[in-house]
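J.: please work out how this folds:
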Amino acid sequence: MITVLALGAGILLNAGCSRHKKVKRGKGRPAAVAYRVTGGRVAELHGGVAYAPSGAPVEVKRAIAAANRIAGLPYKWGGGHARLNDSGYDCSGAASYVLRNAGLLEDQMPSRGFLKYGKRGAGKWITVYARKGHVYLVIAGLRFDTQGTTTQDGPRWRTAPRKAKGHTRRHPPGL
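T.: Next up is the predicted model:
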């Protein structure tokens, strides 16, 4: 069952994801990161909608439900910072929306703010990948991310791994 939470509007923060460049793998380039998950902790993705594992903690189910609500909306620089419910989201606006609706974050946060979010390292259920200029989430083994190059690259679930070089891994306590 998908849990829906409605929260009030957020505070406008200096946000923005840096523009992403397509980087070809080749000599001297790191391989894409592989997300580690253990049996029973992997969400299913059908038609762009993620389904939480039945044994997932309620916060994970709420995070997946929140991400599903904004998945497919356009990329909008600064989106999700002036208002929690917006017409589009940038990377940090999307991550903030998901974590706030899961009860894991109090206010919107710019991407660099996630560098000190929660606890260090990868989480069992939720991992935040943050660097100055970009943030994305891996929830129950699925990546929730923006690309930020066109409006079609707004927040959505992605199964392809992404390079984590330069990103700090953080996670909500206990998850």
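
J.: alpha carbons only for contacts and neighbour counts from here, please
T.: Will do.

J.: distance of residue 88 from residue 171?
T.: Distance of residue 88 to residue 171, computed by CA to CA, to the nearest Å: 25 Å.

J.: of those two, which one has the most company?
T.: More crowded of residue 88 and residue 171, by other CA atoms under 10 Å: residue 171, with 24 against 21.

J.: what is the neighbour count of the closest residue to residue 80 other than its chain neighbours?
T.: Leaving aside its sequence neighbours, residue 80 sits nearest to residue 93 (CA to CA, 6 or more residues apart in numbering; 4.3 Å). By other CA under 10 Å, 33 other residues sit near residue 93.

J.: before we move on, what about residue 121?
T.: For residue 121, the neighbour count with other CA under 10 Å is 14.

J.: can you show me the strands along the chain?
T.: With DSSP state E, the ranges of strands along the chain come out as 44-46, 49-51, 119-120, 126-131, 134-139, 142-145, 156-158, 168-171.

J.: list the contacts of the last one.
T.: The one in question is strand 168-171. 114-123, 126-131 (CA atoms under 8 Å, 6 or more residues apart in numbering).

J.: which of these lies closest to residue 52?
T.: For the contacts of strand 168-171, the residue nearest residue 52 by CA to CA is residue 126; the value is 12.0 Å.

J.: now that closest one: how far from residue 174?
T.: 10 Å.

J.: just the buried residues of the contacts of strand 168-171.
T.: Burial by neighbour count, judged by 16 or more other CA atoms under 10 Å, picks out 114-115, 117-120, 122-123, 126-131 from the contacts of strand 168-171.

J.: please give the structure of this sequence too, so both can be compared:
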Amino acid sequence: MLRVYHKSSRILYNTAPEEFIDRVSRQAMLGIAVLTFIVPPVSADLFSASGPVVSGKTARLRFGRAAAPKNAPLAVKRAIWAANQLRSKPYRYGGGHKSFDDRGYDCSGTISYALGAAGLISSPMSSTEFSSYGERGPGKWITVYAREGHTFAVIAGVRLDTTPYDHYTGKWAPRWQTIYRPPRGFDARHPVGL
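T.: Got it, this is the predicted structure:
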């Protein structure tokens, strides 16, 4: 019988009796077991698990970073903290579509990153896909506004967008935006329960 032990979590892995396992299968299973303990999940290193918090029900901006409401659900806080990580990333058309981890992000890549960190989606989505995401209408904590060609979100009262809406003074990049953007022409969607 092949046994694999892991000290830190005291896991014991037993396989079928040895006579049923050929040498190649044993090596393959051992390799998989070892990789399970060596390679951490992508989200463990990619997304921030902590960040600034404030009292109240609305996030607040300070120097371009959002502080999450202290009493917000953990998913909302994680979405905010993850979006803060994108402040230094440039706008890049198609960025964040193949993977949450990218050099730059477009609108739907930005929203995908935040929702992925919150555990609300498992892979990046396009603007068109966000038009049918979750439930219809504004959410209590998170609202995604989507139409073909663009998407943005309001998370705990603060807009996450790649366009400043004021096209004359703002910068195109994944950022928290301070200027109100009317949702006219967008489908409002929200994660179930949020």
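
J.: once they're superposed, tell me the TM-score.
T.: TM-score of the superposed chains, computed with TM-score structural alignment, normalised by the length of structure 1, equals 0.75; 139 aligned residues with a CA RMSD of 1.9 Å.

J.: residue in structure 2 paired with the residue nearest to residue 80 of structure 1?
T.: Aligned counterpart of residue 93 of structure 1 in structure 2: residue 109 (TM-score structural alignment).

J.: the counterpart of residue 76 of structure 2 in structure 1: what's it in contact with?
T.: Under the alignment by TM-score structural alignment, residue 76 of structure 2 pairs with residue 60 in structure 1. By CA under 8 Å, 6+ apart, the residues touching residue 60 of structure 1 are 52, 102, 125-126, 139-140.

J.: same question for residue 70 of structure 2.
T.: Counting by CA under 8 Å, 6+ apart, residue 70 of structure 2 makes contact with 53-57.

J.: quick check: the match of residue 76 of structure 2 vs residue 148 of structure 1, distance?
T.: According to CA to CA, residue 60 of structure 1 and residue 148 of structure 1 sit 25 Å apart.

J.: who's in contact with the residue nearest to the spatial centre of structure 1?
T.: Nearest residue to the geometric centre of structure 1 (CA atoms, centre = their mean): residue 137, 3.0 Å. Residue 137 of structure 1 sits next to 95, 126-129, 143-145 when contact means CA under 8 Å, 6+ apart.

J.: give me the number of residues near residue 99 of structure 2?
T.: Residue 99 of structure 2 has 13 neighbours, counted by other CA under 10 Å.

J.: what's the mean deviation for the biggest helix by length in structure 1 versus structure 2?
T.: In structure 1, ranked by residue count with DSSP state H as the criterion, the top helix is helix 58-70. Compared with structure 2 after the fit, helix 58-70 of structure 1 shows a mean deviation of 0.4 Å (mean CA distance after the TM-score superposition for structure 1).

J.: and that helix with strand 126-131, angle?
T.: 60 degrees (axes from the mean of the first three to the mean of the last three CA atoms, to 10 degrees).

J.: just how off-centre is helix 58-70 of structure 1 within its chain?
T.: Centroid displacement of helix 58-70 of structure 1 relative to its chain, using CA atoms, centre = their mean, to the nearest Å, is 10 Å.

J.: about what we covered before: does the match of residue 93 of structure 1 touch residue 129 like I think?
T.: No: with contact defined as CA atoms under 8 Å, residue 109 of structure 2 and residue 129 do not form a contacting pair (11.7 Å).

J.: which residue, neighbours along the chain excluded, lies closest to whichever residue in structure 1 pairs up with residue 119 of structure 2?
T.: Taking TM-score structural alignment, residue 119 of structure 2 has residue 103 as its aligned residue in structure 1. Leaving aside its sequence neighbours, residue 103 of structure 1 sits nearest to residue 59 (CA to CA, 6+ apart; 6.8 Å).

J.: residue 71 of structure 1 now?
T.: Nearest non-adjacent residue to residue 71 of structure 1, counting by CA to CA, 6+ apart: residue 156, 4.3 Å away.

J.: and the one you found, what is it in contact with?
T.: Applying CA under 8 Å, 6+ apart, we find residue 156 of structure 1 in contact with 48, 67-68, 70-73, 144-146.

J.: distance-wise, check the alignment partner in structure 1 of residue 190 of structure 2 relative to residue 46 of structure 1.
T.: Counting by TM-score structural alignment, residue 190 of structure 2 lines up with residue 171 in structure 1. Distance of residue 171 of structure 1 to residue 46 of structure 1, computed by CA to CA: 25 Å.
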